[in-house]
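> what follows is a predicted protein model with its sequence.
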Amino acid sequence: AAQPTPAEQDAMERMLDDALAAGAVGFSTGLAYQPGGAAQPPELEGLARVAAARGAMHTSHIRNEGDDVEAAVDEVLSVGRNTGCATVLSHHKCMLPRNWGKSRATLANIDRARGEGVDVALDIYPYPGSSTILIPERAEIIDDIRITWSTPHPECGGEYLSDIAARWGCDKTTAARRLCPAGAIYFAMDEGEVQRIFRHERCMVGSDGLPNDAHPHPRLWGSFTRVLGRYVREARLLTLEEAVAKMTALPANVFGLAGRGQLVEGAWADIVVFDADTVEDRATWEAPTLASAGVEHVLVNGCQVHPAAPGAARPGRILRREAMAPAEPGPAR
């Protein structure tokens, strides 16, 4: 693929610098998708140097999450190592059974980079299925693929690709091409590996949710309560306080959101009141938009938004990057 000319690279870097000066937290790359997949290390490192000079970050959907996942992680770590730019690996995973277990190596490489001074964090959503656009090239290598939406065939939302192909009398690749443009859920991850990644001390929780899909992944409605109910209360992977920090203080610190993520005097009052004994996700693969249970109140900037009062104002604010001092340890609340 063609690489940017010096003038094009300079234009990108100036645009990025302008955005960072306005308070953007950093820049993101989607190396697994086009046209982002055309970007090579010199282009990425040029942008990362601009971000590093502003104390900002690079978040990346790495180039490959299957057979080449280790090399893909190392590529992004090298950008951080060579430029001093803080780095986040978005929704880290290892797809396909033959690659399950590779997170032991990828997490070790992340820790090695951290030991060399690279500022690295990552995030997960707590499910063994991923979701993105429907990619026909995956049709024959992943057994279970569920369609979330389809422009030419909206009636197929929620169905499995294999069932659609059988009904149409064709192979799964042909069916996928007929469905496109479309979205899908890919069941190609190992729950044990998801949990291993989740336990890493620099791993945050994120939903990566897609709210407009006709039959979406349940992660938008269930990620955080799933962690609290299944990973904390049931599996006891972490303490409640550790898990809450992965959703609040850690991301606020990583993304430079001053005054957020802590219950301290003078901070913005973003507060969730939940019952630790009953909180749980209710959204399922079959009913993905069911609300969670056990969440009693949600406040944004000190204003109650759940339960929502009729006609209530929306108190949200645009968040801009600000330098944050390390949090002082204090009593659990």
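Received the coordinates, thanks.
> contacts, neighbours, all on C-alpha from now
OK.
> just checking, what packs against the helix or strand hosting Thr148?
With the criterion set as DSSP states H and E, the secondary-structure element containing Thr148 is strand 145-150. When contacts are defined as 3 or more Cα pairs under 8 Å, 6 or more residues apart in numbering; DSSP states H and E, strand 145-150 sits against helix 161-168, strand 182-186.
> and among these, the most buried is which?
strand 182-186 (a mean of 25; mean count of other Cα atoms under 10 Å).
> past that one, which element shows up next along the chain?
The next secondary structure element downstream of strand 182-186 (using DSSP H and E) turns out to be helix 191-198.
> and that following helix, what other elements does it pack with?
Helix 191-198 packs on helix 103-115, strand 120-124, strand 203-205, going by 3+ Cα pairs under 8 Å, 6+ apart.
> please identify which of these is closest to Gly158.
Proximity to Gly158 (Cα to Cα) singles out strand 120-124 among those, at 23.5 Å.
> how far does whichever helix or strand comes after that closest one sit from its chain's centre?
Along the chain past strand 120-124, the next helix or strand (assigned with DSSP H and E) turns out to be strand 130-133. Here the centre of mass of C-alpha atoms in strand 130-133, compared against the chain's by Cα atoms, centre = their mean, to the nearest Å, lies 12 Å away.
> hmm, back to that, got the helices and strands packed on strand 145-150 as CSV, with distance to Gln304 columns?
Listed next are the helices and strands packed on strand 145-150 as CSV, based on distance: least, Cα to Cα, whole Å:
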stretch, distance to Gln304
helix 161-168, 42
strand 182-186, 34
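> which one of these lies nearest to Pro128?
When the helices and strands packed on strand 145-150 are ranked by proximity to Pro128 (Cα to Cα), strand 182-186 comes first, at 8.7 Å.
> and of the helices and strands packed on strand 145-150, who's closest to Arg230?
Taking Cα to Cα, strand 182-186 is the member of the helices and strands packed on strand 145-150 nearest to Arg230, at 21.2 Å.
> which residues are in contact with the closest one?
The contact list for strand 182-186, computed with Cα atoms under 8 Å, 6 or more residues apart in numbering, reads 129-134, 142, 144-151, 213, 217.
> so Thr59 versus Thr148, what's the distance?
Between Thr59 and Thr148 the distance is 26 Å, computed by Cα to Cα, to the nearest Å.
> do the same with Met247
Distance, Met247 to Thr148, using Cα to Cα: 27 Å.
> who's more crowded, these two?
When neighbours are counted by other Cα atoms under 10 Å, Met247 and Thr148 differ, and Thr148 comes out ahead with 26 against 18.
> that one contacts Gly157, doesn't it?
Yes: contact status for Thr148 versus Gly157: in contact at 4.9 Å, counting by Cα atoms under 8 Å.
> need the residues touching each of these two.
By the contact definition Cα under 8 Å, 6+ apart, Thr148 and Gly157 are jointly contacted by Ala214, His215.
> tell me the spacing between the residue nearest the centre of the chain and Glu116.
Relative to the mean C-alpha position of the chain, the nearest C-alpha, by Cα atoms, centre = their mean, is the one of His91, at 3.9 Å. With distances defined as Cα to Cα, the gap from His91 to Glu116 amounts to 23 Å.
> pasting the second one now:
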Amino acid sequence: MSATETVLLKGGLIVDGSGATPGWPGDVLLKDGRIAAIGAALSDAGAEAIDCTGLVVAPGFIDVHTHDDALALEQPDCLPKISQGITTVVAGNCGISVVPLRTTEPPPPLNLLGRTAFRFESFAAYQAALQAAQPAVNVVSLIGHTALRFATMGSDVGRPADAAELARMEALLDEALAQGAQGLSSGLFYTPAAAAPASEVLALARVVARHGGVYATHLRDEMAAILEAMHEAADTALKAGVPVIFSHHKCAGPANWGRTQETLPLIDAFAARQDVGLDVYPYLAGSTVLREDLVDGVIEVLLTWSDSYPEMSGRSLADIAAEWGVDQQEACRRLQPGGACYFQMHEEDVERVLAHRLTMIGSDGLPHDRHPHPRLWGAFPRVLARYWREKGLFGLEEAVHRMTGLSARQFRLKDRGELREGWAADVTVFDPRRVQDLASFEAPLRRAEGIARVYVNGALAYREGAAGTLVRAGRALRRGLG
């Protein structure tokens, strides 16, 4: 179907994404790419009627933490996302974005986005390419601090930017925001940004404030110095006058397990004085580039890719090291450049973060890994299956809210995230009894089940049982315009 056709979703449990309204049985009419009506016993002579009895009709899920900058261009079917019920992705997180850097050899961590998409002279050019590719999902974009550093400082990023370089970064960011980027992201945890002082990020955050954007940050430290890193991020945003979003909030490493009992009250304290949000993925392992400082010989490390030894993808670093007769640090060095899953978190911490009132869901999936973390294909169904249905960590309405309405509000997305008349017809229909993630660390590419239908801007983009994406109707969303 096209976005101009009319569909009547009948008899489903309407969970509107607000988090405030209990689910109720009713009908939703989609017409001309918008939600035309919501009510009981609706009728429309020209509509295709779809029986949704026993199913939940919800807003399309919003993945607030992705690295889908290149995926949306190069694999516009976006099957890992649309098959989860995701209709909008926020790209450009962790300081990593394809704009404004032009290179054929992106350095770590920018190489997490692949190698071929760093070719755009401006954010407007990137958006034009997105529109031409017509991805299956809507794309919201952040501009990465690390990408700005490489674009202005070349490879000499092991120091603070000088005045001229910072002015150039500010100008590049200002241009991108004027062209519709949603805000700024930073990844001070990564070596190319670690030398940047808080004052450098503050100057850029002030540019974001002028445009009414947001600031998302992969903290400088998620381990021993996490509280100090949180204060740095919150103080930077407060001084700049921008909302701050703590990306993939976690207390990483066995020595830090349990410290969400410190970090979450601190987030509440920040929220009393400023606009704060956080996101999380529902797994005990993170995934990023292969780094020796993350290989401690205690936690499990699973190799997701290696340029030097691609055949080792999907194997345990400990097993590789034993096979080679070396320690894990040496194996890590031999395998670089590469990526890995690090089993750094504790279940109790993950559940505390998931249950926090400000927490959104973000997959943080890495679509270019040869053997990716299963969150790429399974994060959103996993929240519903494991943490709502099985564990009862929150109610259905709250679970949906964390994937939809809360996300749209914190990222300032217009007319999306809730089922409201006149709003964009991004809708996910799922079976609450069957919805389940099937992707695992052993078999990470398995599609979830129980996602019955997904509509993007009124078009049927995905139907369970179909071979793949049906219609690509996503848009490159511009800040403030939707």
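Cool, got the structure. Computed from a predicted structure; not experimentally measured.
> looking at the helices and strands packed on strand 145-150 of structure 1, spot the one closest to Val73 of structure 1.
With distances scored as Cα to Cα, the stretch of these nearest to Val73 of structure 1 is strand 182-186 (20.7 Å).
> okay, that closest one sits on what stretch of structure 2?
Under the alignment (TM-score structural alignment), strand 182-186 of structure 1 falls on residues 338-342 in structure 2.
> mean deviation (superposed) between that stretch and structure 1, please.
Mean deviation of stretch 338-342 of structure 2 from its aligned counterpart in structure 1 after superposition (mean Cα distance after the TM-score superposition for structure 1): 0.5 Å.
> what's the distance between that stretch and the middle of its chain?
Averaged C-alpha coordinates place stretch 338-342 of structure 2 at 18 Å from its chain's average position (Cα atoms, centre = their mean).
> Ala72 of structure 2 contacts Ala129, correct?
No: using Cα under 8 Å, Ala72 of structure 2 and Ala129 do not qualify as a contacting pair, with a distance of 9.6 Å.
> higher neighbour count, the two?
Per other Cα under 10 Å, whichever of Ala72 of structure 2 and Ala129 has more neighbours is Ala72, with 25 against 15.
> now do the SS call for the more buried one.
helix (DSSP: H, G, I helix; E, B strand; the rest coil).
> counterpart of it in structure 1?
Using TM-score structural alignment, Ala72 of structure 2 has no partner in structure 1.
> swap in the one 10 residues further on?
Correspondence of Ile82 of structure 2 to structure 1, assessed by TM-score structural alignment: none assigned.
> what's the burial count for Ile82 of structure 2?
By other Cα under 10 Å, the burial measure for Ile82 of structure 2, its neighbour count, is 28.
> that one and Val456 touch, don't they?
No: counting by Cα under 8 Å, Val456 is not a contact partner of Ile82 of structure 2; they are 9.2 Å apart.
> just say helix, strand or coil for Ala216 of structure 2.
Secondary structure for Ala216 of structure 2, judged by three-state DSSP, is strand.
> alignment lookup: it to structure 1.
Using TM-score structural alignment, Ala216 of structure 2 sits opposite Thr59 in structure 1.
> and the helices and strands packed on helix 191-198 of structure 1: which comes nearest Trp285 of structure 1?
Judged by Cα to Cα, the one of those that comes nearest to Trp285 of structure 1 is strand 120-124, at 17.9 Å.
> what's that closest one aligned against in structure 2?
Counting by TM-score structural alignment, strand 120-124 of structure 1 lines up with residues 276-280 of structure 2.
> mean distance, that stretch to its aligned residues in structure 1?
Comparing stretch 276-280 of structure 2 with its match in structure 1 after superposition yields a mean distance of 0.4 Å (mean Cα distance after the TM-score superposition for structure 1).
> Asp279 of structure 2 and Gln344 of structure 2: what is the separation?
Distance check for Asp279 of structure 2 against Gln344 of structure 2: by Cα to Cα, it reads 17 Å.
> neighbour-wise, which of these two wins?
Asp279 (27 against 24).
> quick one: contacts for the more buried one?
Taking Cα under 8 Å, 6+ apart as the criterion, Asp279 of structure 2 is in contact with Val64, His65, Ile245, Phe246, Ser247, His248, His249, Thr359, Met360, Ile361, Gly362.
> of those, closest to Glu323 of structure 2?
Sorting these by distance to Glu323 of structure 2 puts His248 at the head of the list, at 33.4 Å, by Cα to Cα.
> how many residues are close by the alignment partner in structure 2 of Ala269 of structure 1?
Aligned counterpart of Ala269 of structure 1 in structure 2: Ala425 (TM-score structural alignment). Ala425 of structure 2 has 31 neighbours, counted by other Cα under 10 Å.
> what do you get for Gly392 of structure 2?
Neighbours of Gly392 of structure 2 under the rule other Cα under 10 Å: 13.
> that one matches what in structure 1?
By TM-score structural alignment, Gly392 of structure 2 lines up with Arg236 in structure 1.
> would you mind measuring from its match to Gly26 of structure 1?
Using Cα to Cα, one obtains 34 Å as the distance from Arg236 of structure 1 to Gly26 of structure 1.
> on that earlier part again, mind listing what the residue nearest to the centre of structure 1 touches?
By Cα under 8 Å, 6+ apart, the residues touching His91 of structure 1 are His61, Leu122, Asp123, Ile124, Tyr125, Gly206, Asp208.
> measure the fourth one to Glu43 of structure 1 for me?
Just to be clear, that refers to Ile124 of structure 1. As for Ile124 of structure 1, its distance to Glu43 of structure 1 is 27 Å (criterion: Cα to Cα).
> which stretch of structure 1 lines up against stretch 406-413 of structure 2?
Under the criterion TM-score structural alignment, stretch 406-413 of structure 2 matches residues 250-257.
> and that stretch, what's buried?
Residues of stretch 250-257 of structure 1 classed as buried: Leu250, Pro251, Ala252, Asn253, Val254, Phe255, Gly256, Leu257 (neighbour count, 16 or more other Cα atoms under 10 Å).
> which other residues reach that stretch?
Outside stretch 250-257 of structure 1, the residues that touch it by Cα under 8 Å, 6+ apart are 25, 57, 121, 202, 204, 258, 260-261, 319-324, 326.
> 10 Å - rerun?
Under the contact criterion Cα atoms under 10 Å, 6 or more residues apart in numbering, stretch 250-257 of structure 1 has outside partners 24-26, 55-57, 86-88, 119-123, 201-206, 242, 244-246, 249, 258-262, 319-327.
> with stretch 235-243 of structure 1 instead?
Identification of contacts with stretch 235-243 of structure 1 by Cα under 10 Å, 6+ apart yields 195-196, 198-199, 201, 203-205, 224, 227-233, 244-245, 249-250, 276, 332-333.
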